[in-house]
Structure formats: C-alpha cells, structure tokens
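Colleague: Quick one: sequence plus predicted model below, questions after.
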Amino acid sequence: MKIFISIASYQDPLLLETLCSAYTNARFKDSLVFGVCEQADQGIDLDSIVFKDQIKYELLDPVMAKGPCWARGRIQQYYSDEEFFLQIDSHTIFKANWDHILIENYTWLENTQKDSFVISGYPREFKPNSDLTSFELDTSSKVTWGIALQEDKIFDDGHYSGQRAFPTDLTNPLKGYLIAAGFLFTRGVLVNEIPYDPKFYFHGEELSLALRLFTNQWDVIYIPEAPLFHFYTDVNNLPRKLHWDEEDEKNRIEKWTELDKKSKSRLTDLILNKLDEPFGLGNHRTIEDFGALIGVDMIQKKINNLDLATKSLSFKEITSGTLPYKEILLK
C-alpha cells in the first residue's frame, strides 16, 4: 500500500528535514515514494540519503521557476499508480506513525462517504531552532480546524478570495468545501482524474482546486490533530528566499507579477467555465451550488451571507453508527 508524496520546494533550507521527518516517522517506511521538484541554486545531497532510491527528484535553476502549481504539476508526472497521494510543502514535520494515522482516518471515512474525497486542512505549526536540530511542535489544539474565506480578501483583485483556518469545538471529522494545498491526502486516482493545473501561480491555487473537486463530485474533509506540522512564518534566524525574491526575479523573462496576473485571470476563466478538460470544471455539481453552500455568488462576485462565508456554518460533522471515530487510532 504505497503513498506517493509530492513536495515542491523553492530555495527551502528545510527540504531535507521534511524528507527525513516523513521517512523516519513513518510506520511503513518502504511504502513511501517521494516526488520532489527542488528549485534552488544548490540542491540537497541525494547520495547522502539512505532512502534515496525512494525519491524521484528534479533540481531546477530557480530562474526557471513559475510558482508552486507549476512545480506540483511537474511532480505529478512521477506518479506511478501508488494507492495513496499526499501533497505537502517543503517545510513540514511529521508525527510518529503519520502514515498509519492518515490511512486509518481515510479508511474510516471511506465507510461513511458515498463520494470520493480528500483529507485536507491547514496543519498545526512548528518552529525550528536556528541550526535546525530541534523543532517546537504545536500540539496544544485537539479540535478539528476548518477553512473559511478571509473577510477582507473575498473577491480581492477579481474572483480571487483569500482563506483562513479557525478552530471549531468538535473532535470529529468535518465536511467542508475549501482546501489547503500544503496538506492534501487521498487516493492516488486524484492525479489522473483532477490533475494539477500548472498555469496557476500562487493566488488562486487553492480555490481553483476546490472548485474542480466540488464540481467533479469530490468532497473535502478536515480531521482533528492531523499528524503533520507546517512552518508558516520565516524567523530572523531562518530566512529563505521566496519566489518573488529580487535577486532571482531580475534574471527572469516572465516576472512574478505577470504570473500572478495570469493566474487570477485563469481563475476567472475557470469560474466562468471557459477552461477545457482536464483543467476545467466538472459536470456533476454546479458552481452555483458551491457558492450557495459557502454564502457567495462566485460568478457575480457577491457576498450573500457573510457569516456563512467567513465562519463556514455549513460544516457537516461526520459520524459513524458502527465504529466511533475516537476508536480508530486505538487500532
């Protein structure tokens, strides 16, 4: 039962830590297959990694880079029918037995759901020390976190809408509608059915994928205590370049501002159903249905229910009449 792990990295000093954390903390280490697109001046030393034969790796000059979606799309070319697919960012630390935990969650949820689904959400954070020898993991929150639209970013600069995470008062999985690109776990068939669109840049990545999932009759589910942690902010002792870094940007033919403009325009084309397969909307559910569920009119760019849009009151708690959710991790 193999897991393909997609990791896009841009000038990230934590990439090697992410790879080693995933491998070291997995219960079934031999079942992991890593797909890595590293965009850096100097790549990781692949030969120094004991599990290098499990890594499908591409190193690119950062001047060539066109954003995370472009990199994630390249990584999916390495996918080879592994049963499960996990997409993360290159600054992620894993809990012990994370693979077992995710598969147990997925299997339990599969028995409650009629449609295909992804497990997603913004993971809890971690903070590294300056020499990357230890990590402070935020394990304080035990509840399920959901994703809603960010009030001051709804239809910001066109159809693009920002997102935010917030805690609920529940410890069962919840069904929602928005995804986090830095944590996405599901069956590997997703790669073939809804492949990543490399023409998106950064803004629009998560909303576009959420719309494609929804209209193709895929659901989004959030779980409590997801077994991985994300580094959300740079600190003074761990700086890293971002894609729009001036030193890299000056050598690019196509600047990040133009990529961003094209990405937001492509999001509008998606919402207006102007994109062809395999990157367009599905025909199983409508974008109007999606908008009604989250309180906005995606086409007309109108907020119909601000509380619904920004607090996701439409979340649906998932339970089972057979095995209670809290029992699955005791197996």
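Modeller: That came through, no problem.
Colleague: Please count neighbours and contacts with C-alpha atoms only from this point.
Modeller: Will do.
Colleague: Spatially, what comes nearest to residue 198 if we skip its sequence neighbours?
Modeller: Leaving aside its sequence neighbours, residue 198 sits nearest to residue 70 (C-alpha to C-alpha, 6 or more residues apart in numbering; 3.9 Å).
Colleague: ok, which stretches of the chain are helices?
Modeller: In the chain, the helices defined using DSSP state H lie at 15-24, 68-75, 98-110, 189-193, 205-215, 246-249, 256-271, 287-294, 306-311.
Colleague: closest one to residue 175 among the ones you listed?
Modeller: Ranking the helices of the chain by proximity to residue 175 (C-alpha to C-alpha) places helix 98-110 first, at 10.5 Å.
Colleague: can you give me the offset of that closest one from its chain's centre?
Modeller: Distance of helix 98-110 from its chain centroid, counting by C-alpha atoms, centre = their mean, to the nearest Å, is 17 Å.
Colleague: do stretch 85-96 as well
Modeller: Taking the mean of its C-alpha atoms, stretch 85-96 sits 10 Å from the chain's own mean (C-alpha atoms, centre = their mean).
Colleague: Ok, stretch 97-112 next?
Modeller: Taking mean C-alpha positions (C-alpha atoms, centre = their mean), stretch 97-112 and its chain are 17 Å apart.
Colleague: The structure to be compared is supplied as follows:
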Amino acid sequence: MPPQPDIFVSIASYRDPELIPTLKDMTDNASSPQHLHIAVCWQDEGDFSVFSDAGLTVSRQSETQDTRFFCYNGASVTVIYRHYLTSEGACWARHLSETCYQDEPYFLQIDSHCRFIEGWDQQMISLLESLKKISALPVLSAYPPGYQPGDDEQKSKQTSVSRMIFREFTREGIPMVGSHVLTAPRPVRGSYLAGGFIFAPGRFVRDVPNDPQIFFAGEEIGMSVRAFTQGYDVYHPHIPLLWHYYKRAECSKIWQDHNDDARKQGAVSRAWWERDRVSKQRLATLLGLNNDAQEIAPPYGHGDQRTLRQFEYQTGLHLRLRAVQPAVSGDEKQAFFAVPPASDAEWLEAFTLWHHRTITLSPAEITGPGAGYEFIRLSVYDRDNRLLFTCRQPPASLTSPDEQSAVSLSIRFSTLPCCYPHRIRTCGWQSGVGWGELTETPW
C-alpha cells in the first residue's frame, strides 16, 4: 500500500517551460518525495508528452482526458489540463488544483517556476510545528529569494530573505504589497501572504480556498484578509526555503494572450482586463470599500474569528481612507502592530500627520503694487501638484517692526500620513487687477 502523503502541493502553471524543472527540483530535493501529493492546473496546449518525456509515469487511469495521474520520483502528481485560452486567471487555476486536496496534514502553494533547498519538506514542517507553540494556526509565507534559470542557475540563487510590507494603494483603493530585507534569528510575525509561497496546515485549503473570481492583482491582500479573519497568523521565514523566478520576460502571460484582439476573434470569452475589473470590484467588497455591496458568501468572504477592523489595527492601514500609520510608510516599514489600540478613536487619531513650517515674505510680496493687495493667498502642494492646504492672510495681519523688514509667517496644518508637502506658493490679490506675481518655494 503506498504511503499516505503528508504535503498537498498546489501549483498553477500557465504556458510555463519551468514547470517540469520545478517538479524535478521539488522531488529531487524533498527528504520524502513519496509523501508529496502534487496537483497542477496545467494551462497549455494539451501535449501530455512533455510529462512522459520528463520521466513521469502513469500511476492510474483517469475517467477524463483532462485529468491525468502520474508518479514522479516517488511523488504523486495530478495534472488538471485546461487549454490556455479558456483560463480565467491565477486564482481560478489555484482553485482547480485545490479540488484535488485529500485531507493531507500540510498544504503548500507555489508557482510553477521555483527551486528548493535540500530537505525543504522537513524544514518547512519543522518550522511550522515550532510556531504552533506560540500560534494556534501559523502560516509560513513570503516572497522567496530569486533565481535565474540557465547555466549559472546555482550562482544566481539569492541568499537574502524578506518580509512583506505595504507598498501602495491602487487607484481602486486596493492595497498592494512589497518586500523588505529581513535579518532575524527566527521567523518573524507579519500580516501579508504571498501567492507564490504559502505553507500551512492542510485545513487552510478548506478554510481559505482560492476564490476563482479573483483574477490576479489583489490576490494577496484578499487572501491575507480572509486568512486573518479565519484566525491564521502569518510568519515570514528567516532562512531561504525555496527560490522563485521573477523576471520571466521570455514567458507567455495571460494578459498577452487574452487581449482585445483575441476577444474580438472569439478566441477568448473575455479580455483579461474585463476579468480584472470584475475581480477588483469583488476585492473592493471584501475590503469594505463598497457601501452598498452585499457581503461575499462563504467560503470566500470573511471568517468569524477576527474582524476586518482588527486586520486594519494589525497592519496599520485604514482601507476606506486609503491611509497608513506613519510607521508603515516610515523608514521602519512596519507591517505588523502586535498591540491593538486602546480604542478606535485613539487609532484614528494616529492617522493625522501634522506639518509645521515658517516662511519669510518680503515687503513687496505683502503689499503689492499700487493700492496694494487685499489678501495674500498661501497654498501648499504635494509632489503630484495636489493641494494640501490653503489660507488667506490680509496684509494688515502680517506686521513687521518697519515697512522695510521681511515678515515671518508660521504655517501649521494636518494631512493623512500618505500626503507630504512639496511646494509652497504665495500670491496676492487686488480688485480690478487680479492676481499678482506668483512666488514658489520648496517646502
């Protein structure tokens, strides 16, 4: 009787020449490849000979032509085939892979372009089990260090690791994440999941299954929120466990194949951007950005262990305001706040950033020509020329010991932490004449 697999591995592969090398490296470097159940959603042209040519052997017959069962280096490999023109995105493919889950105790989600350390399976299990001393539901996740396929592949493998941080809000208000170098003696607590590497208890597949309606962008913040509200705690590994191929400039992408021309010709049912638009609307609902939207039904909505507001407390993000706490955007790039605020009011107060500056105005800037200015308008703009603050000052309020002396004017105002002053503009107004000369100075 074959051994019961310990790790269920989910792989989404889109026309990727690195799939077979990934399977080979994974099984070659596993301590117990016979304990792996690998499920691949293979979005390609359907030539299954690529698997037999690589040494995969049929383990049992399938009832359908679109699903094949193989054995490879002792591992069980299930391949679910879909023609690449019928693909509906990365999370749709991950969702199909997850249908093969058979209650294995551990779950690994990766992309189809990875390399692995020797004994990666035992190392991941050991790290995850050690974290159960401090967390009921730990998850290992991060952007793995990179590698470059080819003759110098071994030399190309990076040795540094990273933790995940907030990067920016999209124009739709969806938070996007990035990475920051991590140096630590043990895994560190974080808030965000990386789609290309998740190692978790097997039940994660049922608790936080991939939503097939999420196309690609925003996948990670959506999974992060859902995992958090289900009670999972993210930890970023302090050592390399695998490597990821990032550039992939030569590889086919779904947004290249599923374009407007392909849709007009009937090759695809929707252009990629149409799926992406619907996906982002769904993410906006999940993140509480749509006031009138209905909640997303289980299992793709929020869990019942924690709330969305608690996620905001932990990450330092205010999703509706598209704002972040100062420590999130500061040099420390903080992504995990261990201690929740004493109150919601206290937390909201921290999103106010005060700016103070004293400027000097010359007598000519204050009085103006002829009858003089009726008021001076002072405005502060950010780097993108967005107005942050403006006020009017009558010349009489700008006094100096004598008419020949410059006047100091103190400016104080507040903004959201993501808004930073860049330029100060002053200009006087005179009835019948209009605006005077504009003076612009750096903040």
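Modeller: All right, it came through fine. Quick caveat: nothing in here was measured; it's all calculated off a predicted structure.
Colleague: Map the residue nearest to residue 198 of the first structure onto the second structure.
Modeller: For residue 70 of the first structure, the equivalent position in the second structure is taken to be residue 92, counting by TM-score structural alignment.
Colleague: my guess is its match meets residue 210, correct?
Modeller: Yes: between residue 92 of the second structure and residue 210 a contact is recorded at 7.3 Å, counting by C-alpha atoms under 8 Å.
Colleague: Which one of the two is surrounded by more residues?
Modeller: When neighbours are counted by other C-alpha atoms under 10 Å, residue 92 of the second structure and residue 210 differ, and residue 210 comes out ahead with 24 against 20.
Colleague: Leaving out sequence neighbours, find the closest residue to the aligned partner of the more buried one in the first structure.
Modeller: Taking TM-score structural alignment, residue 210 of the second structure has residue 196 as its aligned residue in the first structure. Sequence neighbours aside, residue 73 is the residue nearest to residue 196 of the first structure in space, at 5.1 Å (criterion: C-alpha to C-alpha, 6+ apart).
Colleague: does the match of residue 210 of the second structure really touch residue 69, like I thought?
Modeller: Yes: with contact defined as C-alpha under 8 Å, residue 196 of the first structure reaches residue 69; the gap is 6.9 Å.
Colleague: what separates residue 52 of the first structure from residue 87 of the first structure, distance-wise?
Modeller: Here residue 52 of the first structure is placed at a distance of 19 Å from residue 87 of the first structure (C-alpha to C-alpha, to the nearest Å).
Colleague: what about these two, which has more around it?
Modeller: Neighbours per residue (other C-alpha under 10 Å) separate residue 52 of the first structure from residue 87, with residue 87 holding more: 22 against 14.
Colleague: Enumerate every residue touching residue 200 of the first structure.
Modeller: The contact partners of residue 200 of the first structure, by C-alpha atoms under 8 Å, 6 or more residues apart in numbering, come to 67, 69-70, 259-260, 262-264, 266-267.
Colleague: Kindly recompute the last result at 7 Å.
Modeller: By C-alpha atoms under 7 Å, 6 or more residues apart in numbering, the contact list for residue 200 of the first structure reads 69, 263.
Colleague: how close does it get to residue 258 of the first structure?
Modeller: With C-alpha to C-alpha as the criterion, residue 200 of the first structure and residue 258 of the first structure are 11 Å apart.
Colleague: Residue 249 of the first structure now?
Modeller: Going from residue 249 of the first structure to residue 258 of the first structure by C-alpha to C-alpha gives 12 Å.
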